[in-house]
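> the sequence isn't on hand, but the structure is:
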């Protein structure tokens, strides 16, 4: 830290010099871009300026709605102007800026018809680093330099407004990315990590962050408000025919190994990708695997920060992906992915259960477990046209997972008048096959804007689980001595679920700018849950004594019908959508064990509203409101206790009503293309009626087999709110994207309502307020030899409890980081990644301060296709795992095992037979980018 402080004066001096030099750059060039054929204005044409002295980028922009562009900040000198527009010939013109005449007007710049297919047009010259196209934010990958053998994730980390967490999850402008596509095609289904952690960075031409409409909205042209944030990766033209990818193998101390395979064969629209991963160093290039941090109930929030992965995982995975678009326009995707993981977890925790009135209990827990999981995934997609007006899309998916868990647990449960010391041995074997299908039939009519579409989603799940649970409790009660209670049971559980949602949409144009949508939706869900519990029989040495207390068969059937309409107004500057639906839900809960049948019927109005305003191509505002209902799960309503946990007894509530949520979100973005300045603002607020809260009570009946546990029953509560806000500001420090600073501000708020019962058997309403505030500063440099990503992140977290104000707590997390690398002569790279973690304000023994240092030295061979690397993980051997979680009426502090120091020697070979005269990847520049070997124009 002292070194950092000493560097501040030097840094400020550099800034002063930079801004002093910038004051001499007061020149500018302006003009208007038109179509040479009909003299029409061309808005959103790409414009860039290069310095003829050294071919460096001097600025870039896009034309506005009047076809006008202006690029300022030019020093005296000679420049070349590039103007490009899809489907027209790119033009370039030279001009000179002088001190006497700093402002240059190019007049009308006319682009001639290129006479080429729009899908195969090649735009020469430098593209701007960032452009905006309707609902798409597009980044030019060559403007963001990465190291050799980098993957897509490394590029994403450098993009303004994009956050990549330690587990690989991605947020863009504060919203979670749900899908990654490659050239608009599915890549291994809907798992984003399979693309970001496997595909090589040097294949990327553009990265597009898209607010994507639903499939029906894309077809009808009417925005129904259903959007998701996705990323589309467009491939460089020279990568569209041939092989590319990386393969690597490494071995190190403590028998650590890491083997990766990524081979891609692209042939025009045809894509074939093979990936493989085998390691025992906690690397998972896919989602949905073993590991991860803690969670929380409604109104809960985790204060763990960007913490290391929990436990030690051994991974074996392989997959094959195929996609193609045929000449008829038919799109076909198919993929198979297999993964086998084994997670060893060793952790201890301290959980405080708040009882109200200043009372609380504590639960200290120490366990180790091994979880073996095997997963198969098969994904298909077929999108084809039946005729010129009718198309059909079929997307079936299948997943089959088996899980084997072995857990040994030792715990101490401290109550006001007693202490329970116990052990648990738990073994679980489960299977979970899941089959789903999405069918979309679309029909257009001769009148433009008139359409009919039917979307059917079907899901089928049939899971089974065998659980052996052995708990021994030694209970010491004040003035009553010591007693022992045991639980030795076999639990046979199965769950069958079938769900089908059909949505019919008809659109009718009322005028050139106004359209009407009529929609009908039918949802059917049937769930069956069977739980048979058997006690151990010492006479037969078998589990053959059925325990009726924990045995039950339950069915839940829900039928929902909704009829609605919406009006969509599309003007030059804005889009307005207003809609309303009437929704009726009929639910039948059937307890097959007792014969009790419980019926419920609900009617709701679900309004929607959306307003999108375009100030300019670089400045946009979006406001969205939506009302939604949520049905409780069968586990929340099945009235049979689950005693497999050492801490809680869960009991469903068949009287639960559906919840209703009002959600309002606001998004604003502004880009200054010429100076690469960006601003993102995002806010979201949700209010929920009949939310699913919990009613908790400590079992104090000494005759109960569950003495000391917390009985948890879900209940409907009101007054539940949640919200989050995010702001990102990107500013250049050195032009040409050589050094930028990204400043982020974020906040999360959750208000939860629960009930807790104290030792006097008095129920107390507990209102929890969880608030977190984060602030981050990140410097991103992309010079020819030197690469730097450094910054600091901090968060303040506050949790309050109305039932136990004395337990109100404040947590702090501080995380300075630096990822630096330098390419020495001879293609030798030295790099280091430093993270300092400081967690304070937690319970005693859970505050941490440590430095995580990873480093490597590498050398490229074989015309830069091969790389030998010697690396070290956690050089200082200080890595620690810790989180603090506030959820409902509890506070949990957790320590867990993490991957510690090891050394690894590896070799990586880059595949590729398509160089197209552009040369191999050099330094940190991606091919085609600055410093990447692009021929000078």
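That came through fine. Owing to the predicted nature of the structure, the values given are computational and were not obtained by experimental measurement. Numbering: from 1, shown residues only.
> please make it C-alpha for all contacts and neighbour counts, starting now.
Noted.
> all the helices of this structure, residue numbers only.
2-22, 152-156, 192-196, 215-220, 634-637 (DSSP state H).
> need the strands for the stretch 351-500 of the chain, in chain order.
Using DSSP state E, counting those that start in this stretch, the strands of the stretch 351-500 of the chain run over residues 359-385, 390-415, 418-444, 451-477, 481-509.
> mean neighbour count and distance to residue 147 added to the ones you listed, as CSV?
What follows is these, written out as CSV (neighbours: other C-alpha atoms under 10 Å; distance: least, C-alpha to C-alpha, whole Å):
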stretch, mean neighbour count, distance to residue 147
strand 359-385, 19, 32
strand 390-415, 18, 36
strand 418-444, 19, 40
strand 451-477, 19, 43
strand 481-509, 18, 46
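> tabulate these (JSON lines), appending distance to residue 928.
Shown next, in JSON lines, are these (distance: least, C-alpha to C-alpha, whole Å):
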{"stretch": "strand 359-385", "distance to residue 928": "33"}
{"stretch": "strand 390-415", "distance to residue 928": "36"}
{"stretch": "strand 418-444", "distance to residue 928": "39"}
{"stretch": "strand 451-477", "distance to residue 928": "42"}
{"stretch": "strand 481-509", "distance to residue 928": "45"}
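> quick one, which of these is nearest to residue 817?
Minimum separation from residue 817 across the strands of the stretch 351-500 of the chain (C-alpha to C-alpha) falls at strand 359-385, 31.3 Å.
> just the angle for the closest one relative to strand 390-415, thanks.
Strand 359-385 runs at 170 degrees relative to strand 390-415, counting by axes from the mean of the first three to the mean of the last three C-alpha atoms, to 10 degrees.
> which strands and helices sit next to strand 359-385?
Judged by 3 or more C-alpha pairs under 8 Å, 6 or more residues apart in numbering; DSSP states H and E, the packing partners of strand 359-385 are strand 331-356, strand 390-415.
> hold the first one in mind and look at this next one:
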């Protein structure tokens, strides 16, 4: 019996093996003249109609193997840069393998010259709405991550807050080879993926999951940056380690490892530094510059698994820890009132946070008609913060007293408050100290099922979402305010104390159910019905304990991490006493919201254009129970909104398109803003509700034109954005001329609108693409409306004021590039015009401009020299020390070692002349603010970088080790691409290395230090 079972099992295994076995095509590729094997030749298996089936790259010895999925007739195509293409017709039958033996490829001098020219010139290609950047055309520092590459892309901008925009659109998600990466956390990818493995960068708008499944645009889009990995590097093992130490106790370490197979990919990342490079999102310029001192640590993992047309599984997790130490000085000017119109502040904020995040996606296609998707995520975080702030308000510009002194200096303040007529300048002075701690968690899950009902395009989609969050926050605030225009009974300046301890737990939950049905009306048109119901609950409370009678409360707090409980512990008995619990200042908010959406969309799709026309009806019911300041409110409201949508995309061809987009939306005012209540819990900032607030209606339109001219390797992009809001909400502010206190009341106002336009042009100047030119021009105009109180004694004199701001900017660049040298001359200028209608004395026109050069030279033996020198200037700012010239000079030298040069040692110098400052300027309808912050901008760092990979052949490893190359580059993905690794390929083996931009700041983190004031 056992023998029969064994024989039967053996037979099953043999049958299974026979069924599972696929045919294999193999061969060896040689140079026809030199008889040397050709590695990294692209081998593609095509159907007889040229449809791509599968492909591979030849190994170091020229051999290749391709698994054929089924019997039939095929075409085998071999491509390599500098060689004529080779084609073979093959027929697979009965599951038998085919050995083609030796295959010779002949060189093609004409093709080689053409491809070299294209490889150097094609920095950017535009296909429909997708911008495709050639990474090899942008040299970056040795060991750099893709953030450095993005900063060099035409039309790309990285803001001081770390946000990245491409052609005016903010990037919200990152992909790698079309696969999701870190669940949309763009900054984690930008700070950790090495540039050396990237071949292409694609920028495009991606529809929402619902839109992709239904085929109908729902208006929800994500701006995607998709990084394509070089062919031959997306299978096997990849490792990258970068360790660095520098002056001023700077340090940095980054490790990334990945295992890549046909169907799955695992990537692990680690990052620790005190150079303001968070590695998981946040601010930072070139080299890690940023405001304040930051020490950060991050560990992340990303896993992708896919069975084509069947299952997609993505999973990622991340832990990050940050220590911050920020010192900021500001000088502000308000347009709202003449009393307290000028203010200066100085603050120190020290914080620590931990964050854990997990997210995943499972998408299953049980058949060709059905898609099932599940997206769960969970986040937990905690934070501690300590801050000290000194602020003073003035009725006139304090620099008129002495432009060379600090208005916050205690001696200067005494002189201002004691001498006539200067005593009229100083209105009040506030010294505030605060501590806070918070624990926050959030869980989200979304499930979607979509089913095609027929081959005509009819479909139905159902989606459900659930979200729950819980926050436990507590804070302590100690505040002392001196009023210089009000005297107490002793004839001295009045003093107001506000010492409070708050606990604020929050519980929020919501669920949403939606369904859509698509009906095909004709060959090119569809009609879509969508319904959505959402319910949300928000339960917020705040318990307040008032210790304002204790004038010494909180004095002598030692700024120490995790010391909140230790400090507040001494006051815990007081927080259980009814004597200090302030019921009037404590608050309870319970909010329920029910929203429905009914949308009808007509869509027409042809080869020439796509058109979406839709209308949305949105009824909403809200219920608020509010207890505050000994008042109880139980109120509800029901509103309905109707908004139209339009999206038109005309495609002249694959490279030229014109798109028009129109959106309208209605926003309801906050129910808390509409309560008839006066909140005077802070006598210096009193707020009054307005039951008469109306909904705001915003219309926005965008017109965008893209064109890529193949014959000149040039690209053109132009767009115009317009937005207008009716019944927007602005605060009417009334100032007390004696104290500088303000009372605000929200009011509807009309006249807020803005327009922005841009034109980008990139082109090769010569036919070989050695000389290149790029330009990005931008024009912004905003008409901001607010209320201004010109006569503090008469509240009725708060009138409408217009602040008009015009900003013109131009970025120009000229570059020369050959196989070993790259020189770029670049510059930008920004001219801003601010005009205030009722207070023209506050009009100001400012200039910001920068110009300089980036030079990189590489040697065949692995040495790279690079330098960046730029002059940054500001003119016509109100504060004298804001109008400066800063000559920023960076330099780097690197040397690569070992066979294939996997080891690189790099010495980098940031801000060699010690001239960089951390200055920012911002303006709005209500005023203008100039800010200065701390940072270590000038230092040197020594990097040791090692890269390891176990895939492809020797040329593939060279491409991974070296920087982006010049002519030759890397082989492109099927079908076609630039090719590389063969004759004429000079890039890949040499370490590239441009270098430049802003300077890294950084710091040890930690609170440190005693009281500031």
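Yes, it's here. Everything quoted here is computed from the prediction, not taken from an experiment.
> that older thread, pick the most buried one from the helices of the first structure.
Mean neighbour counts were taken over the helices of the first structure using mean count of other C-alpha atoms under 10 Å, and the top value, a mean of 23, falls to helix 192-196.
> what's the matching range in the second structure for that helix?
Matched against the second structure by TM-score structural alignment, helix 192-196 of the first structure falls on residues 186-190.
> columns distance to residue 702 of the first structure on top of the helices of the first structure, output as CSV?
Output for the helices of the first structure, formatted as CSV (distance: least, C-alpha to C-alpha, whole Å):
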stretch, distance to residue 702 of the first structure
helix 2-22, 59
helix 152-156, 55
helix 192-196, 50
helix 215-220, 58
helix 634-637, 27
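> nearest to residue 904 of the first structure, out of these?
helix 152-156 (20.7 Å).
> the closest one aligns to what range in the second structure?
Here helix 152-156 of the first structure aligns to the second structure at residues 146-150, judged by TM-score structural alignment.
> got it, and stretch 268-279 of the first structure?
Taking TM-score structural alignment as the measure, the second structure aligns residues 262-273 with stretch 268-279 of the first structure.
> mean deviation, the match of helix 192-196 of the first structure versus the first structure?
Stretch 186-190 of the second structure differs from its equivalent in the first structure by a mean of 1.8 Å after superposition (mean C-alpha distance after the TM-score superposition for the first structure).
> okay if I get the helices and strands packed on strand 359-385 of the first structure as a markdown table plus distance to residue 842 of the first structure?
Listed next are those as a markdown table, based on distance: least, C-alpha to C-alpha, whole Å:
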| stretch | distance to residue 842 of the first structure |
| --- | --- |
| strand 331-356 | 11 |
| strand 390-415 | 19 |
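> quick one: which of those strands is nearest residue 756 of the first structure?
strand 331-356 (5.5 Å).
> which strands or helices does that closest one pack on?
Secondary elements touching strand 331-356 of the first structure (3+ C-alpha pairs under 8 Å, 6+ apart): strand 312-325, strand 359-385, strand 739-757, strand 763-782, strand 890-896.
> for those, which one sits closest to residue 19 of the first structure?
Judged by C-alpha to C-alpha, the one of these that comes nearest to residue 19 of the first structure is strand 739-757, at 13.6 Å.
> could you count how many residues lie near the nearest residue to residue 638 of the first structure once chain neighbours are set aside?
Nearest non-adjacent residue to residue 638 of the first structure, counting by C-alpha to C-alpha, 6 or more residues apart in numbering: residue 652, 4.5 Å away. By other C-alpha atoms under 10 Å, the residues close to residue 652 of the first structure number 20.
> just to check, residue 652 of the first structure is in contact with residue 640?
Yes: using C-alpha atoms under 8 Å, residue 652 of the first structure is in contact with residue 640, at 6.4 Å.
> once you drop chain neighbours, what's closest to residue 524 of the first structure?
Ranked by C-alpha to C-alpha, 6+ apart and with sequence neighbours excluded, the top spatial neighbour of residue 524 of the first structure is residue 559, at 4.7 Å.
> ok, now which ones touch the nearest residue to residue 161 of the second structure once chain neighbours are set aside?
Spatial nearest neighbour of residue 161 of the second structure, chain neighbours left out: residue 283 (4.7 Å); criterion: C-alpha to C-alpha, 6+ apart. Counting by C-alpha atoms under 8 Å, 6 or more residues apart in numbering, residue 283 of the second structure touches 159-163, 276-277, 289-290.
> how far off centre is the match of helix 192-196 of the first structure?
Offset of stretch 186-190 of the second structure from its chain centre (C-alpha atoms, centre = their mean, to the nearest Å): 8 Å.
> which residues touch the residue nearest to residue 638 of the first structure?
Residue 652 of the first structure neighbours (C-alpha under 8 Å, 6+ apart): 635-641, 713-714.
> can you tell which of the helices of the first structure is closest to residue 610 of the first structure?
That would be helix 215-220 among the helices of the first structure, by C-alpha to C-alpha, at 13.6 Å.
> could you give the number of residues near residue 660 of the second structure?
Residues near residue 660 of the second structure, counting by other C-alpha under 10 Å, number 17.
> cool, and residue 886 of the first structure?
Other residues close to residue 886 of the first structure by other C-alpha under 10 Å number 27.
> my guess is it meets residue 302, correct?
Yes: contact criterion C-alpha under 8 Å: residue 886 of the first structure and residue 302 qualify, at 6.2 Å.
> what's the match for residue 699 of the second structure in the first structure?
Taking TM-score structural alignment for the superposition, residue 699 of the second structure sits opposite residue 662 in the first structure.
> residues contacting the strand or helix carrying residue 14 of the second structure, please?
According to DSSP states H and E, residue 14 of the second structure maps onto helix 2-20. Residues outside helix 2-20 of the second structure that contact it (C-alpha under 8 Å, 6+ apart): none.
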